[in-house]
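# next input, structure requested:
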Amino acid sequence: MLKKLLLFILVIIVVMQFFPPAENTSDTTPPTDLFKVEKVPETVEATLVTACYDCHSNKTNYPWYASIEPLSYWLANHIDEGKKHLNFSQWNSYSPKKKAHKLEEISEAVTEGWMPLDSYTLIHKEAKLTEAQSKAVADWAQMLHLKYQLKDLPQ
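Predicted coordinates for the structure are as follows:
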């Protein structure tokens, strides 16, 4: 019985290799991208690209293991979830109120250390933020947050 179950699982995994999920790649940066519409300091931009953009934009740099099933399905789900919460490629389509809220979350996430996720930094060591990087991103997000809070005030 165990042999049949293992054989069945193996067959499923082999079949999955022929039906990979769609990749989150784009050749161009849309005009709604954060970097197209906001002034972002170079150091913060570099940090966001390295630590955030793979899961929170329309352009993922896939690691070598991304073409192995079922890992590619796990990655695709992870990216879809990340983009549901925040998609930097769609930044300018957010309302000022939503931008303010997202910036508040960004600041909180890097300050408290729950972003980037441990499961991401485990394999992507370069995405682990230093104290200086966390502070720079948090400070930038808080500054931009104020801008959007002011935009949302009644005139």
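# when you work out contacts or count neighbours from here on, use the C-alpha atoms and nothing else.
Will do.
# for residue 23, give its distance to residue 142.
In this view, residue 23 and residue 142 are 32 Å apart by Cα to Cα, to the nearest Å.
# that should have said residue 33, apologies.
For residue 33, the distance to residue 142 (Cα to Cα) stands at 19 Å.
# next: residue 38.
Counting by Cα to Cα - residue 38 and residue 142 are separated by 14 Å.
# one more: residue 113?
In this view, residue 113 and residue 142 are 16 Å apart by Cα to Cα.
# pick out whichever of those two has more residues nearby.
It is residue 142, of residue 113 and residue 142, that has more neighbours when counted by other Cα atoms under 10 Å, with 19 against 15.
# isn't residue 51 up against residue 116?
Yes: between residue 51 and residue 116 there is a contact at 6.3 Å, judged by Cα atoms under 8 Å.
# want to put them side by side, so please do this one too:
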Amino acid sequence: MKRKVLIGLGVVIIVFIIIQFIPGQFNQSKQASANNIAEVYSMPQDVKAILKKDCYDCHSNNTNYPFYAHLQPMRLMLDRHVRNGKDELNFDEFATYSERKKRSKLRAISTSLDEGTMPLPSYLLIHGDAKLTSKDKMLIKSWIRSASEAGNE
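Sure, this is the predicted structure:
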């Protein structure tokens, strides 16, 4: 019995070591995007700061990875989360969206603020400082209203 447990533990350790060699695709761009949402709409600095701190890790082309991002299987999970986040909304590619899609994404941001669905609860477990305050939500929603009214500048 003890021998089987040790063999099982050894297999788990060997598999853990082997999966460390699976490469991850880090989402880190060296340059600022000309297609960023701030290039499409006039945006106050406080709103830019909130979006960058609380949203850009999953919704831009530049993720600030936590310490555990270099360990598998966490790296694969993070890669998937970031890919899914960027597929849903990418602030660095916002200018490439059609006008209809831009309006739809702004409405979706507002809805997610109302429903409290973003940032994801799983993200907030490690990044507690990313929790949006009522003031943060109010600032973003106010900006969305003014951006929607002003249209494309």
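# and the TM-score between them?
After superposition, the two chains reach a TM-score (TM-score structural alignment, normalised by the length of structure 2) of 0.89; 149 aligned residues with a Cα RMSD of 1.6 Å.
# okay, and the common contacts of residue 51 and residue 116 of structure 1?
Counting by Cα atoms under 8 Å, 6 or more residues apart in numbering, the residues touching both residue 51 of structure 1 and residue 116 are 127-129.
# neighbour count and secondary structure added to those, as TSV?
Converted to TSV, these look like this (neighbours: other Cα atoms under 10 Å; DSSP: H, G, I helix; E, B strand; the rest coil):
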residue	neighbour count	secondary structure
127	20	helix
128	21	coil
129	19	coil
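# from those, pick the one nearest residue 106 of structure 1.
Here the nearest of those to residue 106 of structure 1, counting by Cα to Cα, is residue 129; it sits at 13.1 Å.
# in structure 2, what residue corresponds to the closest one?
By TM-score structural alignment, residue 129 of structure 1 lines up with residue 132 in structure 2.
# ok, now how distant is that match from residue 114 of structure 2?
According to Cα to Cα, residue 132 of structure 2 stands 11 Å off from residue 114 of structure 2.
# can you check residue 51 of structure 2 too?
As judged by Cα to Cα, residue 51 of structure 2 and residue 114 of structure 2 stand 16 Å apart.
# those two - which one has more neighbours?
residue 51 (18 against 13).
# which strand or helix spans the residue nearest to the spatial centre of structure 2?
Centroid check for structure 2 by Cα atoms, centre = their mean gives residue 58 as the closest residue, at 1.3 Å. Residue 58 of structure 2 belongs to helix 56-59 when assigned by DSSP states H and E.
# which residue numbers in structure 1 go with the next helix-or-strand element following that helix?
Toward the C-terminus, helix 56-59 of structure 2 is succeeded by helix 74-88 as the next helix or strand (DSSP H and E). Per TM-score structural alignment, the counterpart of helix 74-88 of structure 2 in structure 1 is residues 71-85.
# list the buried residues in the matching stretch.
Neighbour-count burial for stretch 71-85 of structure 1, with 16 or more other Cα atoms under 10 Å as criterion, is recorded at 72-73, 75-76, 79-80, 82-83.
# format the shared contacts of residue 51 and residue 116 of structure 1 as CSV; extra columns: distance to residue 61 of structure 1.
Shown next, in CSV, are those (distance: Cα to Cα, whole Å):
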residue, distance to residue 61 of structure 1
127, 13
128, 16
129, 18
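# ok, so of those residues, who is nearest residue 17 of structure 1?
Nearest member of those to residue 17 of structure 1, counting by Cα to Cα, is residue 127, at 28.6 Å.
# sorry, back to before: spatially nearest residue to the match of residue 129 of structure 1, not counting backbone neighbours?
Nearest non-adjacent residue to residue 132 of structure 2, counting by Cα to Cα, 6 or more residues apart in numbering: residue 54, 7.5 Å away.
# next one: residue 151 of structure 2
Distance criterion Cα to Cα, 6+ apart; nearest residue to residue 151 of structure 2, sequence neighbours excluded, is residue 41 at 7.9 Å.
# residue 93 of structure 1 now?
Leaving aside its chain neighbours, residue 93 of structure 1 sits nearest to residue 32 (6.5 Å; criterion: Cα to Cα, 6+ apart).
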